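Asker: One predicted model, sequence on top.
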Amino acid sequence: MNEVQDIQNQVQATITGIDHLTLPVHDLDLAERFYTQVLGAKVVFRTERTGRMPFIAITIGNSPSIDLFLQPWGQPAINQVNPHLAFAVRGEDLLDLKQRLIAYHVPVAGPIRFGTPGHGSLYFHDPSGNHLELCAKDFVGEVNLEPYDMEKLSYQWQG
């Protein structure tokens, strides 16, 4: 046996899932309003704003928490598709969620299908420029099969 196999045989620990994700944001107050008001997130923890690494932890549905860290860099370029964070939604809710984004003056592309039949997604950005997706794997409505113009999703949201 080699050393790696010895360690694998001795250590029976396993990774059980994702605990949290982090996103850099330019403005914590604006990010909190966007994620709670527009996306329905709940704040589960916050650090002092004057601390060394100020952040807000949010949850959306049954997903791992998302820690929104005050950091003015690290967001993807406007024309860069990845990385992005995709939230699972029900197909029957996708068009209503699109209308909600529009009502909050958030530019949105979709429904678009890049995946398997029955898949529909909406693409948009948070106020800091992080790329987000609402993904329904059971969407029965019409979808666009063509790529969208990422630059049309750029905006200044004031909440």
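Answerer: Cool, got the structure.

Asker: contacts, neighbours, all on C-alpha from now
Answerer: Fine.

Asker: next structured bit after the longest helix seen in the chain?
Answerer: The single longest helix within the chain, with elements called by DSSP state H, is helix 94-103. Using DSSP states H and E, the helix or strand that directly follows helix 94-103 along the chain is strand 109-112.

Asker: Buried ones in that next one, by neighbour count?
Answerer: Taking 16 or more other Cα atoms under 10 Å as the basis for neighbour counts, the residues of strand 109-112 that come out buried are Ala109, Gly110, Pro111, Ile112.

Asker: Check stretch 49-62 too.
Answerer: Per 16+ other Cα under 10 Å, stretch 49-62 contains these buried residues: Pro54, Phe55, Ile56, Ala57, Ile58, Thr59, Ile60.

Asker: let's bring in a second model and compare:
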Amino acid sequence: MIKGLYEAHLPVSNLLNSIKFYKKLGLKIAYQKEKLVFFWIEKGHSWLGLWETDKVKIPYHPSIRHIAFKIDFENLKQAKEWLEKKGIPVRTSFRFSPEKQPLVLPNNPQAHGAIYFEDPDGNSLELITPLRLDFEEDFEMMTLDEWFNRGKVH
């Protein structure tokens, strides 16, 4: 029955500033009203709603105010440079500084490559790709470079 995730929502303090930011990420507006905009993530498959509201003051926690955008593995290798060219800084995550990212997340039996940044309101954003699915192996979180140096394969 469930085929995927169609929509997710984030609070923002200034809709026009947020529209500029998410356009820099390559998202296209699907629908807009005075205090709301929907961006296509993948047209016809998923979109992101941004709501201008004072709820943006809710402190960040991973269970709220977080979106992970799926990318291809090849794009992960270029993600930090791509973000920086757009003036979007990578943020420290899991005690790994921006210089150490992208990271490999040990979600055993999965492994994912990811890089983290924020929108203008401090909403947590992530670019993520699966590296390995359904393979049992315990390991500590590491950089993508360390993953390759250990002989891990995509």
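Answerer: Arrived safely. Just so you know, these numbers come straight off a predicted model, no measurement behind them.

Asker: Just the TM-score for the two chains, thanks.
Answerer: Taking TM-score structural alignment, normalised by the length of the second structure as the basis, the two superposed chains have a TM-score of 0.68; 124 aligned residues with a Cα RMSD of 2.7 Å.

Asker: Which ones among the buried residues of stretch 49-62 of the first structure map onto strands?
Answerer: Phe55, Ile56, Ala57, Ile58, Thr59 (DSSP state E).

Asker: Lys70 of the second structure maps to what in the first structure?
Answerer: If you follow Lys70 of the second structure across to the first structure using TM-score structural alignment, you land on Ala88.

Asker: so how far is Thr53 of the second structure from the residue positioned nearest the centre of the second structure?
Answerer: With distances taken as Cα atoms, centre = their mean, the second structure has Glu126 as the residue nearest its mean C-alpha position (1.8 Å). Taking Cα to Cα, to the nearest Å as the measure, Glu126 of the second structure and Thr53 of the second structure are separated by 22 Å.

Asker: Equivalent analysis for Asp145 of the second structure, please.
Answerer: When Cα to Cα is the yardstick, Asp145 of the second structure and Thr53 of the second structure sit 40 Å from each other.

Asker: ok, now Lys77 of the second structure?
Answerer: Lys77 of the second structure sits 35 Å away from Thr53 of the second structure, going by Cα to Cα.

Asker: cool, Ala30 of the second structure as well?
Answerer: As judged by Cα to Cα, Ala30 of the second structure and Thr53 of the second structure stand 20 Å apart.

Asker: ok so, going back, give me the mean deviation of the longest helix of the first structure from the second structure.
Answerer: For helix 94-103 of the first structure, the mean deviation from the second structure after alignment is 1.6 Å (mean Cα distance after the TM-score superposition for the first structure).

Asker: one step back: which residues does the residue nearest to the centre of the second structure contact?
Answerer: For Glu126 of the second structure, the contacting residues are His66, Ile67, Ala68, Phe69, Ala114, Ile115, Tyr116, Phe117, taking Cα atoms under 8 Å, 6 or more residues apart in numbering as the criterion.
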